[in-house]
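1. Predicted structure and sequence below. I'll ask about it afterward.
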Amino acid sequence: MARSDEQNSLARERSRTVILEAAIELFAERGVAGASIAEITQRAGVAQGLVSYHFGGKQQLVAAVIDRWYENLFAIPQVDGPADDRLAGIIDGALTATGYALPVQRAVFAMQQQPSTHRMFAEAEDRFAEQAVASEDAVREIFRERGAVDPPLEEIMLRTTLEGVFMKYAVYGDTYPLEDARRWVRRLYGLPEPETPLPLQLAPRNPDARTRASGAVRSEH
């Protein structure tokens, strides 16, 4: 029996998704140069020709991975209310997204170290420029309402702090105290302690916590 147009559409979307997810995993493990199209499609369980069909080629696949990262960043829900509530919501939302989107965080972290992908990041910034400016302006308005002397600098430093947490969690996995990092960042801005933990399955923190790369290895098996 022939498949319907809807079934064909779902099958195409699924094959695109599994290719993208396999690329994210392999780029995180080996970097862009170390992951071939053959390896990506083998892991995805699809024919090599589907990369060309869905993406056009390897560079376009890399761009799609970068786009997925930006999409995750801008999908963080906004909290309404006073400036402190909105700031706490940004911190909590960003760190929750870090936990949910760990594979793409690792892939992007690996790619950001490679000069060959810098141009693609710049092109992605152009594609998401309107969303980026809106997001930055929203955070700057929060700091303006909080009476900051330099709201643009405060926004940049908050982003720098959160991106540092992203990278450390990607490298150290279960040995990185993500929940405690969240509380530390809140205290940095004079925000109240959270009433509930992040909605993530995190390993219990060792009181004598020490970050080790083995924590990321263990979390994958």
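-> In hand now; what should we look at?
2. drop to CA atoms for contacts and neighbour counts, all remaining ones
-> Fine.
3. Start from the N-terminal end of the chain and give the helices.
-> 5-30, 37-44, 49-54, 58-74, 83-100, 102-112, 118-127, 129-145, 151-172, 178-188, 214-219 (DSSP state H).
4. Which of those sits closest to residue 208?
-> helix 178-188 (12.8 Å; Cα to Cα).
5. Structure two is appended below for comparative analysis:
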Amino acid sequence: MARSEEQNRLARERARELILESAIELFAERGVSGASIAEITQRAGVAQGLVNYHFGGKEQLIVAVIDGWFDALFGLPSVDGTADERLAGLIDTVIMATGYALPLQRAVLAMQLQPSTHRLFAEAEERYGDRALVAEESVRDMFRERGAADPEVEEIMLRSTLEGILVKFAVYGDTFPLEEARRWMYRIYALPAPAGPLPLEAPPRAGAIRLRAMGAVREPLV
């Protein structure tokens, strides 16, 4: 029996999602240059021609991954309340996202750094410029409420610290102490201690913390 137009639409949407998911996984595992369209579509279980149908080619697929990252970044939920409550919520939200979106974080980090894709990242940053300004000003307003002498620098240093945690977790994986980093940030900003740990999928801490790159090694998905 022939599929309905709605079924065809859902099948197309699902194929696009599978391509994006597979691209993120392979970009994270092998880098952008090391992942071919054939490998991406094979992992996704779809026809190779669907990349051109949905995206137009590999560069446009890379752009879609970057845009998805920006959409996720600016779509992170915010916390209402006092400036301290909003700051604590921002720290928790970003660290949670770091813990649960490792393949995407790794893929986009590589795109930020590699000359072949840095241009694409910079162009996406321009497209999302208005949303970035709103987000920056929101954080700067939060620091103004906290009485910061230089809210602009405070915003930049907060972002730099959180991005540093993201990078370290991407490199060192489960050996990087996300929960301890969260509590350290609470202390640095003189926030009340959190009531409990974040629901992160991390092994219990045993003994001294040692950052080791093997902690980030994952078996490739098949």
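-> Received, thanks. These numbers come from a predicted model, not from an experiment.
6. What does the TM-score come to for these two?
-> With the length set by TM-score structural alignment, normalised by the length of the first structure, the two chains reach a TM-score of 0.96; 221 aligned residues with a Cα RMSD of 1.3 Å.
7. if you compare the helices of the first structure, which one is most tucked away?
-> helix 102-112 (a mean of 22; mean count of other Cα atoms under 10 Å).
8. before we move on, the earlier item: I'd like the helices of the first structure as JSON lines, with distance to residue 200 of the first structure appended.
-> JSON lines is the format used below for these (distance: least, Cα to Cα, whole Å):
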{"stretch": "helix 5-30", "distance to residue 200 of the first structure": "20"}
{"stretch": "helix 37-44", "distance to residue 200 of the first structure": "26"}
{"stretch": "helix 49-54", "distance to residue 200 of the first structure": "32"}
{"stretch": "helix 58-74", "distance to residue 200 of the first structure": "16"}
{"stretch": "helix 83-100", "distance to residue 200 of the first structure": "7"}
{"stretch": "helix 102-112", "distance to residue 200 of the first structure": "12"}
{"stretch": "helix 118-127", "distance to residue 200 of the first structure": "29"}
{"stretch": "helix 129-145", "distance to residue 200 of the first structure": "24"}
{"stretch": "helix 151-172", "distance to residue 200 of the first structure": "13"}
{"stretch": "helix 178-188", "distance to residue 200 of the first structure": "9"}
{"stretch": "helix 214-219", "distance to residue 200 of the first structure": "13"}
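9. Would you point out which residue is most central in the second structure?
-> residue 105 (4.1 Å; Cα atoms, centre = their mean).
10. residues in contact with the counterpart of that residue in the first structure?
-> For residue 105 of the second structure, the aligned residue in the first structure is residue 105 (criterion: TM-score structural alignment). By Cα atoms under 8 Å, 6 or more residues apart in numbering, the contact list for residue 105 of the first structure reads 69, 98, 166, 167, 170.
11. residues touching the second one, list them.
-> So that's residue 98 of the first structure. Contacts of residue 98 of the first structure by Cα under 8 Å, 6+ apart are 105, 166, 169.
12. Isn't the second one up against residue 95?
-> The reference is to residue 166 of the first structure. Yes - between residue 166 of the first structure and residue 95 there is a contact at 7.5 Å, judged by Cα atoms under 8 Å.
13. rewinding a little: can you tell which of the helices of the first structure is closest to residue 199 of the first structure?
-> helix 83-100 (6.9 Å).
14. mean distance, that closest one to its aligned residues in the second structure?
-> Compared with the second structure after the fit, helix 83-100 of the first structure shows a mean deviation of 0.6 Å (mean Cα distance after the TM-score superposition for the first structure).
15. can you give me the angle that helix makes with helix 129-145?
-> 140 degrees (axes from the mean of the first three to the mean of the last three Cα atoms, to 10 degrees).
16. Also compute the angle for helix 83-100 of the first structure relative to helix 58-74, please.
-> Going by the same axes, to 10 degrees, helix 83-100 of the first structure makes 140 degrees with helix 58-74.
17. Helix 83-100 of the first structure to helix 151-172, inter-axis angle?
-> 30 degrees.
18. so who does the closest residue to residue 174 of the second structure other than its chain neighbours touch?
-> Using Cα to Cα, 6 or more residues apart in numbering and skipping the chain neighbours, the partner closest in space to residue 174 of the second structure is residue 215 (5.1 Å). Residues counted as contacts of residue 215 of the second structure (Cα under 8 Å, 6+ apart) are 172, 173, 174, 175.
19. Quick one: those residues as CSV, columns for distance to residue 196 of the second structure too.
-> CSV is the format used below for these (distance: Cα to Cα, whole Å):
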residue, distance to residue 196 of the second structure
172, 24
173, 22
174, 19
175, 20
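20. and which of those residues is nearest residue 56 of the second structure?
-> Using Cα to Cα, these come closest to residue 56 of the second structure at residue 173, 33.9 Å.
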